[in-house]
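Trainee: need a 3D model of the following:
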Amino acid sequence: MSAVRSRRREGRDAWLLVLPALLPVMLFSVYPLVYGVLLGFTDAAAGLGVETHFNGLDNYVELAGNELFWKSFKIGLVWAFSVTILQFLASLGLALLLNLDLRLRWLARTLALIPWAMPPVIIAIMWQLMLNPSYGPVNRALDAIGLPGGVNWLGEAAVALPVVIVVGVWAGMPQTTVTLLAGLQSVPAELNEAAAIDGASTWRRFWHVTLPALRPIITAITTLDLIWNFNSFALVFVLTAGGPGGTTMLPSLFAYNEAFRYGHFGYAAAMGNVMVVLIGAFLILYLRAQSRRRFQ
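Mentor: You can find the predicted model right below:
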């Protein structure tokens, strides 16, 4: 009996130790999440004294026929996948470069982290100034080398989304680069040395030794990047606010407008719930495919 009492006391003490850290998580993460899910099944709207009623699946039925939302969802997928893939490729190349024993490597690593130290709003304002069609340095540089300048990079429907994707790649590279660089430094040097002795070229050593060793890290960071990019808001909101003509209208911006411009809180919450379910389903399939490939 004394052993059972001792285990119970230890369990109670453990909960008491965890409780101070658990309460903020419950208050600021779990409660808003649960409240948001429930809100999607109501007709909650902005205004004083407006009553909220449970309306079941009405929001989701209306959302199923909302072509503008599904158009924004497609744009969000294009944005998220493009930024994630380009970000990974650029970060992998930079991580490989920073992993070499070069002079001033410490300075290069420090400079690579600059976008990480800047808030998304500041990054967006900086790029707005650089891409300004009248006095931005990008157009001036194009004029200086004889190429046509004066392009309204963020105001023309044909180029706005690709430009915003480039900005998103630049802004998100540091964390991906640091993660991949840490993975490269954890790859045993003996494996590459053994492959080199066997006559493997640099490319074959990278493809058959380095890349397989990085696969768990690649899976983790690309999954996180995809979630972060799909849920991106501040960067695109400041850059274009979803324009021009809705060509950069991400689903998070669409839901924001529905909630805070038109006051349809319940409908906007339903949009958030749909986004979570669809992205969650895709991530489950992606992680399952990666785990099967890992154990083959």
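
Trainee: C-alpha only now, for contacts and for neighbours.
Mentor: OK.

Trainee: which secondary structure state does the spatially most central residue of the chain sit in?
Mentor: Compute the mean C-alpha point of the chain, and by Cα atoms, centre = their mean the closest residue is residue 228, 2.0 Å away. When classified by DSSP: H, G, I helix; E, B strand; the rest coil, residue 228 comes out as helix.

Trainee: run this one through as well so I can compare:
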Amino acid sequence: MTMRTLTPPDTEVIVTGRPASRRTRQLRKAGEAYAFLSPTLILLFVLMIVPIVMVIGYSFQDNVILNKSPEVVGLDNYVAILTDSGFWKATGNTLFFTLTSVAAHLVLGLSFALLLNSRLIGAVPRAIFRGLYVLPWLFTVAVIAVLWRMLLAPNGIVNFLLNTNIEWLASPQLALGTVTFINIWAGYPFFMVSLLAGLQGIPSDLYEAATVDGASPVQRFWNVTVPQLRPIIVSLLLLDLIWTSQQFALIWLTTGGGPIDVTEMLSTFTYKLAFAKYDFSMASTSAVLVLAMSMIIAVLYVRHQKARD
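Mentor: As a prediction, the model looks like this:
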């Protein structure tokens, strides 16, 4: 079939053939979408996919990076790292640091969110408290580390107020608990802000109906507030587990994993293998194991988000 269309002045446009099929139009739209996404996809491939594949490859070799002729050793690196007492010490410290921090973040964040959402506090005090409670979230990790190192120094303000001379960050008995406290102080505002937004989105009709039914404040909390906040709480817990288990900067800038290995985390353990001992094969193996543990939590988070949607 041939169609002839006249366009002024005396110009002919001849269109021959059948209209484009639906599949062709879909392919054209998909091609346009991927063309717009291509810069981001290329960056992700170069900066994330390629390094991950290289690290996984290094974990099955020996004498990598510094040696021009690496040797394939199979699973020997994994056997060595899993039988290393230092790795398990770092794993135990990471579990204590992570679980304690996440639990405290939830309790403090929810408590302060309930306080700021209460009608018992006026508008001006509420605004002041919000600024004070969010303050730790405004500092970078470096500032937080330097700040607390100064506060907890033997001649710092904390020892002055307590009238003691304790080495908070250098004591084998106190160092792990101290860095955990610092991380709790730095991380609870994220929970507080997220849960406060969730509290403000709960319909007041639910509380009114519970009050009419004779529910006490405690019953209203457990039967109205907690079920309404459950999706947000689960998402926050999973995200915080991933972030806290990979905390490096705070530990490195406060204790460096010491004294001895009291505050050694999986992140600092892997870093020292690579850049202190220059054992990149074992460092890659440790990094792959950390990646596998993080992926388990990430899969749980994605499944929760899909179920929530």
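
Trainee: quick one: TM-score?
Mentor: Once superposed, the chains reach a TM-score of 0.89 (TM-score structural alignment, normalised by the length of structure 1), with 285 aligned residues with a Cα RMSD of 2.2 Å.

Trainee: thinking again about what came up before, counterpart of the residue nearest to the centre of structure 1 in structure 2?
Mentor: Matched by TM-score structural alignment, residue 228 of structure 1 corresponds to residue 243 in structure 2.

Trainee: could you measure from that match over to residue 36 of structure 2?
Mentor: According to Cα to Cα, to the nearest Å, residue 243 of structure 2 stands 30 Å off from residue 36 of structure 2.

Trainee: residue 291 of structure 2 versus residue 71 of structure 2, what's the distance?
Mentor: 23 Å.

Trainee: again, but for residue 297 of structure 2
Mentor: Distance, residue 297 of structure 2 to residue 291 of structure 2, by Cα to Cα: 10 Å.

Trainee: now residue 111 of structure 2
Mentor: Here the criterion is Cα to Cα. By it, residue 111 of structure 2 lies 33 Å from residue 291 of structure 2.

Trainee: quick one: which of those two has more around it?
Mentor: Under the criterion of other Cα atoms under 10 Å, the comparison of residue 111 of structure 2 against residue 291 puts residue 111 first, with 16 against 13.

Trainee: helix or strand for the more buried one, which one?
Mentor: Assessed by DSSP states H and E, residue 111 of structure 2 sits inside helix 85-117.

Trainee: the aligned partner of residue 163 of structure 1 in structure 2 - how many residues pack around it?
Mentor: Using TM-score structural alignment, the equivalent of residue 163 of structure 1 in structure 2 is residue 178. A total of 20 residues lie near residue 178 of structure 2 under the criterion other Cα under 10 Å.

Trainee: tell me the secondary structure at residue 178 of structure 2.
Mentor: Under three-state DSSP, the three-state class of residue 178 of structure 2 is helix.

Trainee: residue contacts, it?
Mentor: Contacts here follow Cα atoms under 8 Å, 6 or more residues apart in numbering; on that basis residue 178 of structure 2 touches 168-169.

Trainee: for the alignment partner in structure 2 of residue 78 of structure 1, grab the count of nearby residues.
Mentor: Under the alignment (TM-score structural alignment), residue 78 of structure 1 pairs with residue 96 of structure 2. By other Cα under 10 Å, 16 other residues sit near residue 96 of structure 2.

Trainee: got it, and residue 171 of structure 2?
Mentor: Residues lying near residue 171 of structure 2 (other Cα under 10 Å) number 14.

Trainee: how far away is the closest residue to it other than its chain neighbours from residue 235 of structure 2?
Mentor: Nearest residue to residue 171 of structure 2, sequence neighbours excluded (Cα to Cα, 6 or more residues apart in numbering): residue 259, at 7.0 Å. Remark: distance between residue 259 of structure 2 and residue 235 of structure 2 (Cα to Cα) = 34 Å.

Trainee: what about residue 3 of structure 2, which SS state?
Mentor: Assignment for residue 3 of structure 2 (three-state DSSP): strand.

Trainee: what of residue 133 of structure 1?
Mentor: Going by three-state DSSP: residue 133 of structure 1 is coil.

Trainee: tell me the secondary structure at the residue mapped onto the residue nearest to residue 171 of structure 2 from structure 1.
Mentor: Aligned counterpart of residue 259 of structure 2 in structure 1: residue 244 (TM-score structural alignment). Secondary structure, three-state DSSP: residue 244 of structure 1 is coil.

Trainee: I'd assumed residue 156 was in contact with residue 244 of structure 1.
Mentor: Yes. Under the criterion of Cα atoms under 8 Å, residue 244 of structure 1 makes contact with residue 156 at 6.5 Å.

Trainee: tell me where the stretch 101-250 of structure 1 has helices.
Mentor: Ranges of helices in the stretch 101-250 of structure 1, per DSSP state H, counting those that start in this stretch, are 105-112, 120-130, 137-144, 157-186, 189-197, 202-205, 211-230, 234-239.

Trainee: can you check which of those gets nearest to residue 99 of structure 1?
Mentor: Closest approach to residue 99 of structure 1 among those (Cα to Cα): helix 157-186, 6.6 Å.
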